[in-house]
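Sequence and predicted structure below; questions after.
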Amino acid sequence: MSSLPPTENANEEIVGGTAKQMRFRNKNEMNWRVIRESIPYGAATTVAALGLSAVAQKRWPFYQRLTLPIKVSVILGSTIIGFFTASDIVAMKIDREFAQQFSVVRESEVETDASQGQINFTTAEGWKNAFVRFRYSAVAGLWATSMAVALGYNFRRTDITHAQKVINARMTAQLLALAGVMGVAGVSAMVDIKPMVKIDPYYERIVAGGSKPATS
């Protein structure tokens, strides 16, 4: 006897295995769960945007000169960004939970090689590993830091407009970030980058048809 929940149409036939049938029958419930769990994040970003808007209205002349429709658009844009970012995260979490019902591998059984989590900065090999792991984060940090410093410097100037200050800061940050990307690309061409090794105890059983690995 099937344990699957009934469909809205009892005579409806679904082609596919158990997983496909369950997903089809539970799709509305899963979609509503995504919406329910994403609404608080959208509300939180709206409240934050309203608070920042109130502060900017009192302290930032540039924001004070903006028209009401533009300010409303900025706040609504924050709501949309918060809601849809959260919905993507929640949807991926629900997909993982659903897939785990039919998976022979559990997330706790797939581990990262512990030796790759340790970086020894006293050796050249350690610095190479640090570069490989943090190269993209370093470029992003370089852009953010240079943008903040350039904004701080340009907003102390009184001989240019606000728009010119933002443009100058953005161009400076872009130039330094581009230099960082070129540096990363150059070093990456000379460094042997090895991917992180995953230890999957079920790999041989699934791919090669071997038996389940013995547990200690």
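Perfect, thanks for sending it. None of these values were measured; they are calculated from a predicted model.

Could you use CA atoms for every contact and neighbour count after this?
OK.

now the strands for this protein?
111-112, 198-199 (DSSP state E).

looking at those, which is closest to Arg170?
strand 111-112 (38.3 Å; Cα to Cα).

picking up where we left off before, could you dump the strands of the chain to a markdown table with mean neighbour count?
Output for the strands of the chain, formatted as a markdown table (neighbours: other Cα atoms under 10 Å):
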| stretch | mean neighbour count |
| --- | --- |
| strand 111-112 | 12 |
| strand 198-199 | 12 |
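
And here is the other one:
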Amino acid sequence: MKILTQEEEEVKGGLKGGAVGLCVSLGLSFVAQRYSQFYRNLTLPLKAFLVTSGATAACIISAERAGLNYERQKYGYYKPVIHHDPGRSALTVAKDFVSENRYSVVCGSWALAMVGSIAYTSRNKYLTVSQKVVQARMMAQALTIALILATAGLSMGDKRERKIPAGSYQWKEMVAAEERKMNKVSVK
């Protein structure tokens, strides 16, 4: 059995993700072609762009995840112990979730903004299809920029609130974990 390098693992993951993304994008394209008059009115290059964008995004995301999994398997994965305080407010929980998953939140909100803005602009019968697409893209872009600025503000606020630098006690947790491992091995 050959051990793959990180680059080979990323290529393998990227190819898998690209194939899945292409299948999903093509499937959605066929469904939209059948049921959406708006989609049928789009030009062929724009439809091809939408299909390849989905496949490309899935390829990149899958390759990145494969690379991270490779690193975690090779070097281990350290996840600090999170102490859940039942007295935390919903706002604090939401801020923590957004700061930990900021890229997923921004990408998901962009996709929702595109769908919502396309639905909103498609009701205007005085705009052409290309004008509707441009208007939808601009609305989604404005919302995404506002969301990026909000997440940046949240992350800056998180850094100001901390009295102790992040990770200052990580070495103690890591040493304690290694000592527990060594004690288990020496006891046996």
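Sure thing, it's come through. Computed from a prediction, not measured in an experiment: that's the story for all the values here.

Switch the strands of structure 1 over to a markdown table; also include distance to Phe62 of structure 1.
Formatted as a markdown table, the strands of structure 1 follow (distance: least, Cα to Cα, whole Å):
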| stretch | distance to Phe62 of structure 1 |
| --- | --- |
| strand 111-112 | 49 |
| strand 198-199 | 51 |
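
List just the one of these that sits closest to Ser78 of structure 1.
strand 111-112 (36.0 Å).

check the fit of stretch 13-25 of structure 2 onto structure 1 and give the mean distance.
Superposed on structure 1, stretch 13-25 of structure 2 shows a mean distance of 2.9 Å to its aligned residues (mean Cα distance after the TM-score superposition for structure 1).

quick one: buried residues of that stretch?
Within stretch 13-25 of structure 2, the residues that count as buried by 16 or more other Cα atoms under 10 Å are Gly13, Gly14, Leu15, Lys16, Gly17, Gly18, Ala19, Val20, Gly21, Leu22, Val24, Ser25.

What are the contacting residues of that stretch?
50-52, 54-66 (Cα atoms under 8 Å, 6 or more residues apart in numbering).

closest to Trp127 of structure 1 out of the strands of structure 1?
Of all the strands of structure 1, strand 111-112 comes closest under Cα to Cα, at 20.1 Å.

Show me what that closest one is packed against.
strand 198-199 (3 or more Cα pairs under 8 Å, 6 or more residues apart in numbering; DSSP states H and E).

Distance from the next helix or strand after the strand it packs on to the middle of the chain?
Using DSSP states H and E, the helix or strand that follows strand 198-199 of structure 1 in sequence is helix 203. On the basis of Cα atoms, centre = their mean, to the nearest Å, helix 203 of structure 1 sits 28 Å off its chain's mean C-alpha point.

Check the mean deviation of helix 203 of structure 1 from structure 2.
On superposition with structure 2, the average gap between helix 203 of structure 1 and its aligned counterparts reaches 4.8 Å (mean Cα distance after the TM-score superposition for structure 1).
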